[in-house]
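**Student:** What follows is a predicted protein model with its sequence.
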Amino acid sequence: MPRRLASDLMLPCNDFWLFDDQLARIHHFAGDGSLMGDEFSSEPDILKLFAAAFEGAWERAISHEEFPV
C-alpha cells in the first residue's frame, strides 16, 4: 500500500512473521539492510499487537496492478 494510506496504522518498527497467532519471528536489520539477527516471541501482548497491525494493513492492501508508480 502507499505509505500515505498507513499513516494512522500502528505498525511495528521491525519486520516480523506471525505464525497462526501463536509465534512471532522478529527480524532485526542494520542500517544498510543486512540482517543482524532475529528472535522468537510467544508473548500474548506482542502477538496481539502484531496480529492487529497485520489485519489493519491487509484491509487496506491493493493489488500490484493498482499500485501507483
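**Tutor:** In hand now; what should we look at? Residues are numbered from 1 along each chain as shown.
**Student:** Going by C-alpha atoms from here, please, whenever you check contacts or count neighbours.
**Tutor:** Noted.
**Student:** Do you have the strands of this protein handy? List them.
**Tutor:** 16-19, 23-29, 35-41 (DSSP state E).
**Student:** can you put these in TSV and add mean neighbour count?
**Tutor:** Converted to TSV, these look like this (neighbours: other CA atoms under 10 Å):
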stretch	mean neighbour count
strand 16-19	15
strand 23-29	16
strand 35-41	12
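**Student:** Dump the ones you listed to CSV, plus distance to residue 53.
**Tutor:** Listed next are those as CSV, based on distance: least, CA to CA, whole Å:
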stretch, distance to residue 53
strand 16-19, 11
strand 23-29, 13
strand 35-41, 16
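**Student:** also this one, for the comparison:
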Amino acid sequence: MTPVTDERFDELVAEFEDNFVHLETRDAYGTAVELPYLAKWLAGEHDDLHWLRDWCANLRRKRAAGRSMRRVRVVSEPLSDYQRWSHSIAQPMVDAGEDIRWVPRRRVSSIAFPGNDFYVFDGRLVLFLIYAGNGLATEKLVSTDAADIRLCQSAFEAAWKLSVPHVEYKPV
C-alpha cells in the first residue's frame, strides 16, 4: 500500500472514469473540515452548507457525464450525534447525484469488512481512510492489489443490498 496526499485524493475523486463506491463504518469522525459545522449544528445554529458546494459541484459534473457515485454508511442505532448531523446534511449530496444509503450495524453482522473505511475507484484501486480513535483522519493508503479490491467491492455490495436509501432512512 502506498500513502497518498490529500491533493492526490482530490485528484482521484475528480478523475474517476466510471464509478466510485464508498463505505463508512465509524459512528463518529472528526475531520478538520467538518468539526466547526458539527459544532454549529450541536449548538442549534444555522448552516448554509456553503462548505459543501465544491463537493456537490463535482458530483453534479460526474452525474451529468453518466458516472455513478454510491456511499453506504454503516451506523449504530440510536445514531451518534455525528451521524444525526451527517444525515441532516446529506440531501444536497443526494440531489447532486451521490446515492447515499444507510444500514444499521446490526444488519451487517455476517459481512466481512476490511479494517478501514474505503473508496474503490473504477474497480481498479482502493483508497483506505485511516482514522485515529478520536475520529481525526491520519492517513490515506492506496492499493491496486486485486485481493484488496475484491474484498472491498464484496463488502460494499453486501452492505448495499441491506441498505436503505437516504430519503427513506429515518434516524433512530
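**Tutor:** Looks like it came in fine. A quick note: this is a predicted structure, and the numbers were derived from the prediction, not measured.
**Student:** For residue 56 of the first structure, find the nearest of the strands of the first structure.
**Tutor:** strand 16-19 (14.2 Å; CA to CA).
**Student:** so how far is the closest one from its chain's centroid?
**Tutor:** Chain-centre distance of strand 16-19 of the first structure: 8 Å, with CA atoms, centre = their mean, to the nearest Å.
**Student:** Next, the mean deviation of that strand compared to the second structure.
**Tutor:** After superposition onto the second structure, strand 16-19 of the first structure sits on average 0.4 Å from its aligned residues (mean CA distance after the TM-score superposition for the first structure).
**Student:** Which residues does the longest helix along the second structure contact?
**Tutor:** The longest helix of the second structure (DSSP state H) is helix 146-162. With CA atoms under 8 Å, 6 or more residues apart in numbering as the test, helix 146-162 of the second structure has contacts from 21-23, 72, 74, 101, 103, 107-108, 111-114, 118, 120, 123-126, 143.
**Student:** Could I have the PyMOL command that selects the buried members from the residues you listed?
**Tutor:** Typed into PyMOL, the next command selects the buried ones out of these (criterion: 16 or more other CA atoms under 10 Å):
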select buried, resi 21+22+23+72+74+101+103+108+113+118+120+123+125+126+143
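**Student:** From residue 36 of the first structure, how far out is residue 48 of the first structure?
**Tutor:** 25 Å (CA to CA, to the nearest Å).
**Student:** do residue 15 of the first structure as well
**Tutor:** From residue 15 of the first structure to residue 36 of the first structure the distance is 12 Å (CA to CA).
**Student:** Identify the residue spatially nearest to residue 141 of the second structure, adjacent ones excluded.
**Tutor:** Leaving aside its chain neighbours, residue 141 of the second structure sits nearest to residue 3 (4.4 Å; criterion: CA to CA, 6 or more residues apart in numbering).
**Student:** and the one you found, what pairs with it in the first structure?
**Tutor:** Using TM-score structural alignment, residue 3 of the second structure has no partner in the first structure.
**Student:** Please name the residues that touch residue 3 of the second structure.
**Tutor:** Contacts of residue 3 of the second structure by CA under 8 Å, 6+ apart are 139-142.
**Student:** Residue in the second structure paired with residue 47 of the first structure?
**Tutor:** Match for residue 47 of the first structure (TM-score structural alignment): residue 149.
**Student:** Would you check how far apart its match and residue 20 of the second structure are?
**Tutor:** Residue 149 of the second structure is 12 Å from residue 20 of the second structure, by CA to CA.
**Student:** hey, what's in contact with both of these two?
**Tutor:** 120, 123.
**Student:** list the contacts for the aligned residue in the first structure for residue 127 of the second structure?
**Tutor:** Counting by TM-score structural alignment, residue 127 of the second structure lines up with residue 25 in the first structure. Shown in contact with residue 25 of the first structure (CA under 8 Å, 6+ apart): 16-18, 38-41.
**Student:** Alright, calling it a day.
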